[in-house]
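*Asks:* only geometry, no sequence info:
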């Protein structure tokens, strides 16, 4: 099977996953973690801007476009399941440049990508309403220009950008749906009431829920509420980094190596990845 055919099939499958039911789309940060998640039976994965940035010694949002595109191409080629790209704000303030970047993202082999309504590099606040809507319209047009079946997720970042206003969140999501988004996403919402408000605002389109903290929701709970897609953001990467830091700190401060007790062995990992090269 050609790479183009394989990519097309993954894109078709990703679109199908959004038509009914609920699926979990965890977020790896490198090839090894991506392949582990595929082997566990997950039907799709998504990149994590924070997980990949932290693995490269950078704060979230500080990665360059070339680095991100290379990462996406590597992840997509490494697995046989769809990859959704955390594409932040499209890596451009200028809309035309954002569109050009989206075309490059599609060319990296992704099956979907998300666009946020907030600037990069830790800038405060959101784009104003009209600008945010125009950017989603432009993102839709850029994807359509490629002729590829790539799913567009529109994100509104108020609840993670210190502007937790559910009415404004709903307003934006409704407008993003009208602008051509296939999936709606409001990271940071936590209550059942807010989840239901977002699902209603989506007007039948798929809704992604970020379940990256100990919120108490199971996948079944969220499916019953009407969530179509569940992601975990950078939480798996943070779990790995947390374990690394705790064990390394105990060595540095106490000269103790107890944190290595019970670890998976090199032989087990070799068996897991045998034949993947």
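*Replies:* Right, received. Where do you want to start? Source: prediction; values computed, not measured.
*Asks:* switch to C-alpha atoms for all contacts and neighbour counts from now on
*Replies:* OK.
*Asks:* mind listing the strands for the stretch 151-277 of the chain?
*Replies:* Secondary structure of the stretch 151-277 of the chain (DSSP state E, counting those that start in this stretch): strands at 151-155, 183-185, 206-210, 229-231.
*Asks:* could those be laid out in CSV, adding mean neighbour count and distance to residue 56?
*Replies:* Output for those, formatted as CSV (neighbours: other Cα atoms under 10 Å; distance: least, Cα to Cα, whole Å):
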stretch, mean neighbour count, distance to residue 56
strand 151-155, 26, 25
strand 183-185, 26, 26
strand 206-210, 25, 23
strand 229-231, 23, 22
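*Asks:* any chance of these in a markdown table, with distance to residue 48 too?
*Replies:* What follows is the strands of the stretch 151-277 of the chain, written out as a markdown table (distance: least, Cα to Cα, whole Å):
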| stretch | distance to residue 48 |
| --- | --- |
| strand 151-155 | 14 |
| strand 183-185 | 15 |
| strand 206-210 | 12 |
| strand 229-231 | 10 |
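*Asks:* Name the residues that touch the helix or strand hosting residue 136?
*Replies:* For residue 136, the host element (DSSP states H and E) is helix 129-146. Contact partners of helix 129-146, identified using Cα atoms under 8 Å, 6 or more residues apart in numbering, comprise 95, 98-100, 102-103, 106, 115, 117, 150, 152, 154, 172, 175-176, 179-181.
*Asks:* putting a second one here so we can go through both:
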């Protein structure tokens, strides 16, 4: 989760954005597959943090793979919160993109920069690796900052003849950026701005109340992405409400680290491990022999 801000959005920049037909013309097969996964049903993303976890998730039948910014940062020896150097991000994403064959989306936090041009350049470099989607968040900063970044990304992609699915994340709920009774309206206002700037999806982590989910899904004008949190409605209800994407976020990485902490402590204390489930070496190694 990051907190940053940006200069006000230039209204005339909107005129330079590609229209929907142009975006489709520039769309790669992987990006088009990823877009299609948001049109009907509910896309479940078990967020990975390195090539091994991404390949394992893919092998379980996942139609797409997405990274968790927190888990990926930890795996690279950095704290979450826009502290991962962009070059380290690129170095970490390259083996993931090489290893998996399903569409890959990468969480960019706030883009690791306040400069829209720098963020757009990073997105183009990721697209060059085969990434077809990104998450980009507003954090505690003004929505104009995220709008400027989305606009620049879309212009850069159009000029380069490529296309990336931009999932605009708003932290209205996660950070409590509006009073409880005003969060639906605040989220929809930001959704409208991000949609106008060129966003392809809307990510609202922290949103869990059924009635509010339904209102936002119906009025946002973008596929709604939620994050797995306590008290979230069941999958079938989420589908009926119009939710199109559910992300595990950092939950899987935290569970794995929790398991590793327990096992590691046991080994360091007793020099042995308890009996328990473990993947077979040959089966695990075979995942990467292709």
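*Replies:* Here it is on my side, so go on. Treat the numbers as computed from the prediction; the structure is a model and nothing was measured.
*Asks:* tell me which residues in the helix holding residue 136 of the first structure are buried?
*Replies:* 132-133, 135-140, 142-143 (16 or more other Cα atoms under 10 Å).
*Asks:* out of the strands of the stretch 151-277 of the first structure, nearest to residue 38 of the first structure?
*Replies:* strand 229-231 (14.5 Å; Cα to Cα).
*Asks:* could you give me the residues in the second structure that that closest one aligns onto?
*Replies:* Counting by TM-score structural alignment, strand 229-231 of the first structure pairs with residues 245-247 of the second structure.
*Asks:* average offset between the matching stretch and the first structure?
*Replies:* After superposition onto the first structure, stretch 245-247 of the second structure sits on average 1.1 Å from its aligned residues (mean Cα distance after the TM-score superposition for the first structure).
*Asks:* For the stretch 151-290 of the second structure, which segments are assigned as helices?
*Replies:* 183-197, 210-219, 235-241, 251-270, 281-286 (DSSP state H, counting those that start in this stretch).
*Asks:* which of these sits most buried?
*Replies:* For the helices of the stretch 151-290 of the second structure, the largest average neighbour count (mean count of other Cα atoms under 10 Å) is found in helix 183-197, namely a mean of 20.
*Asks:* Which strands and helices lie in contact with it?
*Replies:* Packing contacts for helix 183-197 of the second structure, counted by 3 or more Cα pairs under 8 Å, 6 or more residues apart in numbering; DSSP states H and E, involve helix 143-160, helix 210-219.
*Asks:* so the first one corresponds to what in the first structure?
*Replies:* Aligned using TM-score structural alignment, helix 143-160 of the second structure spans residues 129-146 in the first structure.
*Asks:* Next: the last one.
*Replies:* Here helix 210-219 of the second structure aligns to the first structure at residues 192-201, judged by TM-score structural alignment.
*Asks:* Now do the contacts for residue 112 of the first structure.
*Replies:* 11, 14, 83-85, 150-153.
*Asks:* how about a cut-off of 10 Å?
*Replies:* Residues near residue 112 of the first structure by Cα atoms under 10 Å, 6 or more residues apart in numbering: 11, 14-15, 46, 82-87, 105-106, 143, 149-153, 182-183.
*Asks:* hmm, back to that, quick one: the buried residues of helix 129-146 of the first structure as CSV, columns for distance to residue 20 of the first structure too.
*Replies:* Below are those laid out as CSV (distance: Cα to Cα, whole Å):
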residue, distance to residue 20 of the first structure
132, 28
133, 26
135, 27
136, 24
137, 25
138, 27
139, 24
140, 22
142, 26
143, 23
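*Asks:* Nearest to residue 226 of the first structure, out of those: which one, please.
*Replies:* residue 136 (23.6 Å).
*Asks:* do you know how far that closest one is from residue 224 of the first structure?
*Replies:* As judged by Cα to Cα, to the nearest Å, residue 136 of the first structure and residue 224 of the first structure stand 29 Å apart.
*Asks:* Could you do residue 265 of the first structure as well?
*Replies:* For residue 265 of the first structure, the distance to residue 224 of the first structure - Cα to Cα - is 39 Å.
*Asks:* And residue 158 of the first structure, by the same measure?
*Replies:* 25 Å.
*Asks:* tally of neighbours for residue 44 of the second structure?
*Replies:* Other residues within reach of residue 44 of the second structure, judged by other Cα atoms under 10 Å, total 21.
*Asks:* residues touching it, list them.
*Replies:* If you count contacts by Cα under 10 Å, 6+ apart, residue 44 of the second structure has them with 37, 62-66, 225-227, 235, 244-248.
*Asks:* Same check on residue 276 of the first structure?
*Replies:* Residue 276 of the first structure sits next to 32, 35, 78-79 when contact means Cα under 10 Å, 6+ apart.
*Asks:* Next: residue 193 of the first structure.
*Replies:* When contacts are counted by Cα under 10 Å, 6+ apart, residue 193 of the first structure touches residue 166.
*Asks:* any idea what residue 102 of the second structure aligns with in the first structure?
*Replies:* In the first structure, the residue matched to residue 102 of the second structure (TM-score structural alignment) is residue 81.
*Asks:* How about the secondary structure of its match?
*Replies:* With DSSP: H, G, I helix; E, B strand; the rest coil as the basis, residue 81 of the first structure sits in coil.
*Asks:* Is it correct that it is in contact with residue 40?
*Replies:* No. Applying Cα atoms under 10 Å as the test, residue 81 of the first structure and residue 40 come out as separate, 11.7 Å apart.
*Asks:* So those two - more neighbours on which side?
*Replies:* Neighbour count, other Cα under 10 Å: between residue 81 of the first structure and residue 40, residue 81 has more, with 24 against 8.
*Asks:* if we can go back for a sec, so which residues make contact with the match of strand 229-231 of the first structure?
*Replies:* Contacts for stretch 245-247 of the second structure (Cα under 10 Å, 6+ apart): 37-47, 66-68, 201-203, 205, 223-229, 235, 238-239.
*Asks:* of all the strands of the stretch 151-277 of the first structure, which lies closest to residue 55 of the first structure?
*Replies:* strand 229-231 (19.1 Å).
*Asks:* ok now that closest one, how far from the chain's centre?
*Replies:* Distance of strand 229-231 of the first structure from the chain centroid (Cα atoms, centre = their mean, to the nearest Å) equals 9 Å.
*Asks:* Also stretch 207-222 of the second structure?
*Replies:* Using Cα atoms, centre = their mean, the offset of stretch 207-222 of the second structure from its chain centre is 19 Å.
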